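S.K.: Let's see this in three dimensions:
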Amino acid sequence: MDSRVVMVSINDYFMYMGGNTNSRRIYEGEEVFNAGHVILCGKVPSEKDVKDTVTIHALCLQTSSLQSAPHTIQGELNMTSNRPTVLNMNCSCKSGSSGRCKHISAVLIHCTRNNINNFEQLSQTDLKCKWSTANVKSNTKEVYKPVEIKAMPCFQKHWPKPIITISKEMEKNILENIGRRVEPIDDSRIINYQDIKCNLILNNASQSITMMQLSSVEVTIENCCKNFLLINLNEDPAVILETTKLSQKEWFVQRKFRITGSRIYEIFTYSSNNWITKNDRYFNPKNITNKFINHGLKYEERARNCFIDNFKVDVCTCGLIVPHNNNWLGYSPDGVVFVDNKPIALLEIKCPFYGKSLFLDYLMDLSGKAKQLIVKYGKNKNNGN
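M.R.: Okay, here's the model as predicted:
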């Protein structure tokens, strides 16, 4: 028997999970572990018979359904040294195929605090029967059985004494009718249409042939860059789309390390070889404001409303669009045009400062397009469809 004390290091845990202390998968994983939801973690015989590789198997209670069958977690650890490294992990939950859900996070935290060599040896029979035949299931149901609020110890001392006494029948009727209305609410009135549109926008971005082709391009990068991308570009695109619309500060954070629509032109046309200076200026841009920018911000909403009124279309405003398959890219349109509940075009608004003193015909050429002095659209070559 191996007498070494072997545990996953905190550093290797963070390296595999690809997050920081503010990442949901990290702090939720710790909460799951501290709640005692990891009810089993042991070693099983490896099917691959690979030397210095250990296969672990764990059971973790479902947070949303504690009395249901637990999630199963499997993974492989490289045990060539006293600091085992995580090779791969998988969980039976909806997010488990990514290998980095909160249940996997909790199991790996368990591996950072316990000697892996002392893990229980499990057989395939043990795995199937552990939940149903052991006391684990009955104990879990007992611990997490529902109780009334007034029965909770932390609440009992604050429970007010009843001023009046009512019958059990009257109490039952009151509780059953709390929140009820005479007229039922129409379901269509409580649907969050903004969330639906956000999903349609992200799905459209993921289905782009250009985006699919781009994601399949193999690029060799150093491990330090891989880890940097995992840590800094790990947010869910749907969350980014919503939060960057509500917070300009979050918008700056999410676009900082991405190639975006408004900044790709300067990368595409960069001819010098001084990338150290270029990178510093790109990732740490100065906050510039002038009369031209202020003019555009002032009239952007008015221009958008004019477009909607003239073309009779639905325009959805959103935050930073990040395609799932290329999360190093981003684009912040001034609006997404919807026709028949489908996103068909991006709206890009330009409010030329010359418009304060000149008529529209001066700003347009004979074909009806904006003159080059107004808009430099080299970046359009890079935006794609």
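S.K.: only C-alpha atoms for contact and neighbour calcs from this point on.
M.R.: Noted.
S.K.: Name the SS class of Thr72, please.
M.R.: Under DSSP: H, G, I helix; E, B strand; the rest coil, Thr72 falls in the strand class.
S.K.: residues in contact with the residue lying closest to it once chain neighbours are set aside?
M.R.: Distances taken as Cα to Cα, 6 or more residues apart in numbering place Leu59 nearest to Thr72, at 4.8 Å, with adjacent residues excluded. By Cα atoms under 8 Å, 6 or more residues apart in numbering, the contact list for Leu59 reads 38-41, 70-73.
S.K.: With distance to Ser132 and neighbour count added, can I get those in TSV?
M.R.: Below are the contacts of Leu59 laid out as TSV (distance: Cα to Cα, whole Å; neighbours: other Cα atoms under 10 Å):
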residue	distance to Ser132	neighbour count
Val38	16	22
Ile39	13	17
Leu40	13	19
Cys41	16	23
Pro70	10	21
His71	13	19
Thr72	14	21
Ile73	17	23
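S.K.: Between those residues, which sits nearest Arg302?
M.R.: Of all the contacts of Leu59, Arg302 sits closest to His71, with 51.7 Å by Cα to Cα.
S.K.: so what's the closest one up against?
M.R.: Applying Cα under 8 Å, 6+ apart to His71 gives the contacts 59-62, 91-93, 103.
S.K.: was I right about Arg258 contacting Tyr331?
M.R.: No - with contact defined as Cα atoms under 8 Å, Arg258 does not reach Tyr331; the gap is 9.3 Å.
S.K.: To compare with the earlier structure, here is another sequence to fold:
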Amino acid sequence: MTGLRKEAACCSRAGEFAVWVADYHGKERKKEERKKERKKERKKTEDGPIRRDHGYSIMRPRMSLLNDEKNIEKLSCTDLEQVWGTLKEQSLAKFNPSPLHEFCHVKKPTTPYKRPIQQVTADLEVKFRDMFVADQPQSEAALFLSGVRAPPLSLSNARSAEPQENENSLKKLMTMAIQSPNYLLQRAAEITEDLLHDCSVEEQQYYQENIAVTTREALRMNVDTVGQDNDLWLLFKSNRFTGSICYPLYTYSKNKNPNWTKKLSSRFAPSDVVTKAMQDGISYEGDSRDAYLKKNPNKKIISAGIFVHPLVPWLGYSADGIVFENDLPTKLLEIKVPVKGNKFPPSTVQKELEYLDANGHLKHKHGYYGQVQLGMALYNLSACDFLNYCICADDIVSDTVMFDETFVLDLLERLATVYFKKMLPHLCKNN
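M.R.: Next up, the predicted model:
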């Protein structure tokens, strides 16, 4: 302002002074505007892409340093905290073993129940009616159509009717479970629909063709796999989360740095390994049931295959048995034949088993707990008798496990997320 006063003093007239002031401020504004424009140009050059004419000439000395391997220092695992954990999945993926079903000469398994639906004609209706009558000759419909009632069942052929009675009871149980599902299963079905909507077209097509089932297919699958020792049983469980693997997958979903490719490949890889406990479980399952019925003479055990519920067909459960009382299903039955039972009586075995607590109850943080909880959810049962059979004493020690709603809700939500975001893409890639 000192210079401004000196020059203003030289002006003889006020008008000339005003013109000079306006001209002065105009020049100052133009200077500020040019400064702002230059600042914007510099910022645009720094933030924008490297131009071929100017940026490359600037970056060329730096790029030459990068291309010189002598100037690159080696990075050790200790330079970054836990860098080996971060790079684990990327490094291991290169050396993952390939399962047999990925080879071109191995035939891909297909479900026998995926057939095109025929148009229902009059001849087809007659064919179905004859098939139903032949399958259920003692039903009211069969008796009405034939007009002939068969004599009462004699003791001599009562034994031959047991498989048919088992099948009828099993169908009755499944019909009840499908028509009146557990409310947690309905919640899981809603989550299933939302997650499937976000899947790719290929994944949705695979799901509809290989995973989804109708009520009739679910009934047939369970009946056809009773005994759990045939190829159909292995096929149906090969692309679903079943009771034996649900808890390990549930706990692994909480892993902050998971390797799902390796986890799923190892869990669903074909295996011919049969442990001593598995062999004893197969050999002494009948003895285990007999020991249970001795203590519970008013109950009946129905054999079951794999149960795939139409609401959540990505899940499966193979029950060791369903307990019926007064012709109504009351409990799930899970049988274990521990190796320690070969030498010790039930009172000793109960204290030695690592999956039982000090009071003989099944521990909540164990795979068997997740296994029976999934079975109760699918069959809509409120309790499970968990048996441990001791071979040396021909006796059992049992624990009644109640349905855990809080645990099952978290279990189903986590398994659904894992299946549709990890398992379904894995299946599409390998099939």
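S.K.: where does the TM-score land?
M.R.: Scored by TM-score structural alignment, normalised by the length of the first structure, the superposition of the two chains gives a TM-score of 0.51; 224 aligned residues with a Cα RMSD of 3.6 Å.
S.K.: number of nearby residues for Asn335 of the first structure?
M.R.: One correction, residue 335 of the first structure is Gly, not Asn. When counting by other Cα atoms under 10 Å, one arrives at 18 neighbours for Gly335 of the first structure.
S.K.: repeat for Cys111 of the first structure
M.R.: Neighbour count of Cys111 of the first structure, defined by other Cα under 10 Å: 21.
S.K.: List the contacts of the most centrally placed residue in the first structure.
M.R.: Residue closest to the average C-alpha location in the first structure (Cα atoms, centre = their mean): Asp236, at 2.0 Å. Going by Cα under 8 Å, 6+ apart, Asp236 of the first structure touches no other residue.
S.K.: how near is it to Met170 of the first structure?
M.R.: Relative to Met170 of the first structure, Asp236 of the first structure is positioned 48 Å away (Cα to Cα, to the nearest Å).
S.K.: And Asn11 of the first structure, by the same measure?
M.R.: In terms of Cα to Cα, Asn11 of the first structure sits 59 Å off from Met170 of the first structure.
S.K.: cool, Asn232 of the first structure as well?
M.R.: Distance from Asn232 of the first structure to Met170 of the first structure, by Cα to Cα: 57 Å.
S.K.: Just give the number of residues close to the equivalent of Leu332 of the second structure over in the first structure.
M.R.: Counting by TM-score structural alignment, Leu332 of the second structure lines up with Leu346 in the first structure. With neighbours defined by other Cα under 10 Å, the count for Leu346 of the first structure comes to 16.
S.K.: returning to what we had before: mark which of the contacts of His71 of the first structure are part of helices, please.
M.R.: His103 (DSSP state H).
S.K.: can the contacts of His71 of the first structure go into a markdown table with extra columns for distance to Gly384 of the first structure?
M.R.: Converted to a markdown table, the contacts of His71 of the first structure look like this (distance: Cα to Cα, whole Å):
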| residue | distance to Gly384 of the first structure |
| --- | --- |
| Leu59 | 45 |
| Cys60 | 44 |
| Leu61 | 45 |
| Gln62 | 42 |
| Cys91 | 36 |
| Ser92 | 37 |
| Cys93 | 35 |
| His103 | 38 |
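S.K.: show me what contacts Ser238 of the second structure?
M.R.: Phe268.
S.K.: And it? What does it align with in the first structure?
M.R.: Under TM-score structural alignment, Ser238 of the second structure pairs with Lys256 in the first structure.
S.K.: and if you look at Asn259 of the second structure?
M.R.: So, by TM-score structural alignment, Asn259 of the second structure is matched to Asn274.
S.K.: With Lys31 of the second structure instead?
M.R.: Going residue by residue (TM-score structural alignment), Lys31 of the second structure aligns to a gap.
S.K.: Can you report how many residues neighbour Lys31 of the second structure?
M.R.: Neighbour tally, Lys31 of the second structure, other Cα under 10 Å: 11.
S.K.: That one is in what secondary structure piece?
M.R.: Per DSSP states H and E: Lys31 of the second structure is located in helix 14-47.
S.K.: The first structure: matching residues for the helix or strand following that helix?
M.R.: Using DSSP H and E, the helix or strand that follows helix 14-47 of the second structure towards the C-terminus is helix 55-67. Following TM-score structural alignment, helix 55-67 of the second structure has no partner segment in the first structure.
S.K.: hang on, the earlier thing: next, the contact list for the match of Leu332 of the second structure, please.
M.R.: 333-337.
S.K.: Now, those that are in strands?
M.R.: Residues from the contacts of Leu346 of the first structure lying in strands, with DSSP state E as the criterion: 335-337.
S.K.: Could you single out the nearest of those to Asn325 of the first structure?
M.R.: Val336 (20.0 Å).
S.K.: Show me what that closest one aligns to in the second structure.
M.R.: Val336 of the first structure maps onto Ile322 in the second structure, by TM-score structural alignment.
S.K.: residues contacting that match?
M.R.: 301-304, 329-333.
S.K.: after superposition, how close is the strand or helix carrying Phe236 of the second structure to the first structure?
M.R.: Element membership of Phe236 of the second structure, judged by DSSP H and E, is helix 231-237. Following superposition, helix 231-237 of the second structure is found to deviate from the first structure by 0.6 Å on average (mean Cα distance after the TM-score superposition for the first structure).
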